[in-house]
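[1] Next one to model:
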Amino acid sequence: MDASLLIIQPASPEPIYRQIVEQLRRLIASGQLVPGELLPSVRDVAGFHAINPMTVSRAYGMAESEGLLERLRGKGMAVAQAHRSTQTQAQRLELLEPQLQALARQANELELPAGPVLQRLEKLLEGN
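    Below is the predicted model of the structure:
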């Protein structure tokens, strides 16, 4: 895994360590990170994203306590062998639920109809 795979949004109300843990959870669930795959070092992630190394260390520690990551002596952190990405599509969709609820709330606050919001979301999902 490359440090650039993580997308950090400093202006987000969600703490950076939680952003990292959530992204790791999704990358593992989708199979983009496979068991045994090494993660970049705390120093590499912190340097690449210009964030405090303690923030990255906290995120890695939380992911390790959840069983997502494991510490390999002399090598660093890796995706846990015991954690297989056998989640169903429904389980993976469940990981998006908080963001979808926030999107729905914001769209309602802005009095935007569902149609244009869904069209914009489709464009974003297609990469356009």
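
[2] When you work out contacts or count neighbours from here on, use the C-alpha atoms and nothing else.
    Will do.

[3] Against residue 109, how distant is the most centrally placed residue in the chain?
    Nearest to the geometric centre of the chain sits residue 23, at 0.6 Å (Cα atoms, centre = their mean). For residue 23, the distance to residue 109 (Cα to Cα, to the nearest Å) stands at 27 Å.

[4] what's near enough to touch the residue nearest to the centre of the chain?
    Residue 23 is in contact with residue 6, counting by Cα atoms under 8 Å, 6 or more residues apart in numbering.

[5] Here is the second sequence; please produce its structure so I can put it next to the first one:
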Amino acid sequence: MINLDLKSRVPIYEQLVDKVKQLIIQGVIKPDEKLPSVRSLAQELTINPNTIQKAYRELEREGYIYSLPGKGSFVGRVEGHENDRKVESLTRDFEQVTSELLYLGASKGKLINLIEDLEKERGEEDES
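    Presented below is the predicted three-dimensional model:
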């Protein structure tokens, strides 16, 4: 389910954070679903448990997961106001990246096609 590139320049914990976010956003992992324990995921991925713990802390800080002492970590539910703040923040990031892409010569059509492709992928996943 989670594949990490150990040769990548991107730190392992960041790759793990990105993969878990992707699984949550795509609906593979549902709200309130229990995540694997730090120990079991570390064994499965053959990486240091501290790396898993760091990724889980970051996901919790960003509001994607929550932990219950003695129970484990679970996928969080996005509340309306939290969702609005996240959308605002991501929109600012999107504007910055889009401006940079346009400056570097990416065409408007290419960016629109990318958005449409992502929307189609998301629609197909919702139907599954």
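
[6] Is the residue nearest to the centre of structure 1 part of a helix or strand, or is it coil?
    State at residue 23 of structure 1, reduced to three classes by DSSP: H, G, I helix; E, B strand; the rest coil: helix.

[7] and what of residue 66 of structure 2?
    Assigned with three-state DSSP, residue 66 of structure 2 falls in the strand class.

[8] Trace it over to structure 1, please.
    In structure 1, the residue paired with residue 66 of structure 2 is residue 70, using TM-score structural alignment.

[9] what's the distance between the counterpart of the residue nearest to the centre of structure 1 in structure 2 and residue 71 of structure 2?
    Matched by TM-score structural alignment, residue 23 of structure 1 corresponds to residue 19 in structure 2. According to Cα to Cα, residue 19 of structure 2 and residue 71 of structure 2 sit 22 Å apart.

[10] cool, residue 117 of structure 2 as well?
    Residue 117 of structure 2 is 39 Å from residue 71 of structure 2, by Cα to Cα.

[11] Same question for residue 123 of structure 2.
    34 Å.

[12] What's the first helix or strand after the longest helix along structure 2?
    Determined from DSSP state H, the single longest helix within structure 2 is helix 80-103. The element immediately downstream of helix 80-103 of structure 2 (helix or strand, assigned by DSSP states H and E) is helix 108-127.

[13] Between helix 80-103 and that next one, find me the angle.
    Put simply, helix 108-127 of structure 2 runs at 150 degrees to helix 80-103, going by axes from the mean of the first three to the mean of the last three Cα atoms, to 10 degrees.

[14] Double-check residue 43 of structure 1 against residue 54; I have them as touching.
    No. Under the criterion of Cα atoms under 8 Å, residue 43 of structure 1 is not in contact with residue 54, lying 9.4 Å apart.

[15] didn't residue 37 of structure 2 look like it was pressed against residue 71?
    No. Look at residue 37 of structure 2 against residue 71 with Cα under 8 Å: they stay out of range, at 9.3 Å.

[16] Mind listing what's buried along stretch 90-102 of structure 1?
    residue 92 (16 or more other Cα atoms under 10 Å).
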